[in-house]
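A.B. asks: Next input, structure requested:
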Amino acid sequence: MEPGENIVTACRTCKDERKHVVVAAENGVPLRVQCLTCGANRKYRAPKPATSTAKKTATRAAKKKAPVRKLDVSTLPAGEARPYAMDGQYEAGQILDHSKFGLGRIEEVWSDDGKMRVLFEDGERKLLCGKAS
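C.D. replies: A predicted model of the protein is given here:
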């Protein structure tokens, strides 16, 4: 490339591919270019190689979280549900009645942490529970 030669490259001012004139070049490589549309004079940057969008989509799909587990509350015996209290003692498998989340089944209890994992109709949640003495 020689000064005065026209090339098409991305213009950062116009935010689009535009014709530019080479203002300065060294050993056939443009150093500075000027946009013929807006007149912006800037350092030349070689275009980035085109990448496949299918590869990016596959990568994002692989990183997606596991599907959300939900509970079918119609199968739960509502009469056996215990009301939820943060200081209560619970065991895995018990049915819980939470004032905000509704009916849920306790999946796992970590008594040393004072937490439990409960499966509700809208998904899993971790709740506080009383620590074992």
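A.B. asks: from here on, contacts and neighbour counts on C-alpha atoms
C.D. replies: Noted.
A.B. asks: a helix runs through K55, doesn't it?
C.D. replies: Yes - under DSSP: H, G, I helix; E, B strand; the rest coil, K55 falls within a helix.
A.B. asks: so how far is K63 from it?
C.D. replies: Going from K55 to K63 by C-alpha to C-alpha, to the nearest Å gives 13 Å.
A.B. asks: want to put them side by side, so please do this one too:
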Amino acid sequence: MMAVSRRRAASYAQALHDMRVRGVLCDATLRLDDGASFRVHRAVLSASSSYFRALFTSATNSTTKKDVALHGINSTYMASIVRYAYLQQLDIKEETVLELLATADYLCIDGIVEKCLAFAVENLKPENCIGVLKFARQVQHE
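C.D. replies: Presented below is the predicted three-dimensional model:
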């Protein structure tokens, strides 16, 4: 079996992302509490998240789960998560890393969780260490 080059894999990923943006062959819609919605390809999200894999492939949902309500998720973070699922690109900011981490953890997107944790550790300073500690304790108790 021939290996796919990184450039070709990136080209495929970009094509899938472009198709999603245009709504081509999308087979599910994610709906958020704030009114935002995201047309997606179930296979792409399932490949990057065990949460979506279970949601879309369970015996009762494999062909019927096409409209998904996601409660308590911010549309800005969801946009980042969807972009990551398609392109493996993530823009992490110090002021949003913890909320993005919590959202990715909830949706079982290990790649984002790992990147957010690495970012938080690299950017840990006396000014933010108490906030990070409070966040860690809150997540531990949930």
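A.B. asks: TM-score them against each other, please.
C.D. replies: Once superposed, the chains reach a TM-score of 0.19 (TM-score structural alignment, normalised by the length of structure 1), with 44 aligned residues with a C-alpha RMSD of 5.1 Å.
A.B. asks: So which elements touch the longest strand that structure 1 contains?
C.D. replies: Determined from DSSP state E, the single longest strand within structure 1 is strand 16-26. Contacts defined by 3 or more C-alpha pairs under 8 Å, 6 or more residues apart in numbering; DSSP states H and E place strand 16-26 of structure 1 against strand 6-11, strand 29-35.
A.B. asks: In TSV: those strands, plus mean neighbour count.
C.D. replies: Shown next, in TSV, are those (neighbours: other C-alpha atoms under 10 Å):
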stretch	mean neighbour count
strand 6-11	17
strand 29-35	21
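A.B. asks: Quick one: closest of the ones you listed to R105 of structure 1.
C.D. replies: Closest of these to R105 of structure 1 is strand 6-11, at 57.3 Å (criterion: C-alpha to C-alpha).
A.B. asks: and that closest one, what does it pack onto?
C.D. replies: Using 3+ C-alpha pairs under 8 Å, 6+ apart: strand 6-11 of structure 1 touches strand 16-26.
A.B. asks: Tell me what angle the strand it packs on forms with strand 29-35.
C.D. replies: Inter-element angle recorded for strand 16-26 of structure 1 and strand 29-35: 130 degrees (by axes from the mean of the first three to the mean of the last three C-alpha atoms, to 10 degrees).
A.B. asks: V121 of structure 2: helix or strand, and which one exactly?
C.D. replies: Per DSSP states H and E: V121 of structure 2 is located in helix 110-122.
A.B. asks: could you pull out the strands for structure 2?
C.D. replies: Using DSSP E, strands in structure 2 cover 28-32, 37-40, 67-70.
A.B. asks: Distance of R117 of structure 1 relative to A58 of structure 1?
C.D. replies: Between R117 of structure 1 and A58 of structure 1 the computed distance is 31 Å (C-alpha to C-alpha).
A.B. asks: can you give me the helices for structure 2?
C.D. replies: 6-22, 42-48, 50-57, 75-87, 97-106, 110-122, 129-141 (DSSP state H).
A.B. asks: Buried by neighbour count: which residues of the last one qualify?
C.D. replies: Judged by neighbour count (16 or more other C-alpha atoms under 10 Å), helix 129-141 of structure 2 contains these buried residues: V132.
A.B. asks: just to revisit the earlier point, quick one: closest of the strands of structure 2 to Q138 of structure 2.
C.D. replies: Of all the strands of structure 2, strand 67-70 sits nearest to Q138 of structure 2, with 21.1 Å by C-alpha to C-alpha.
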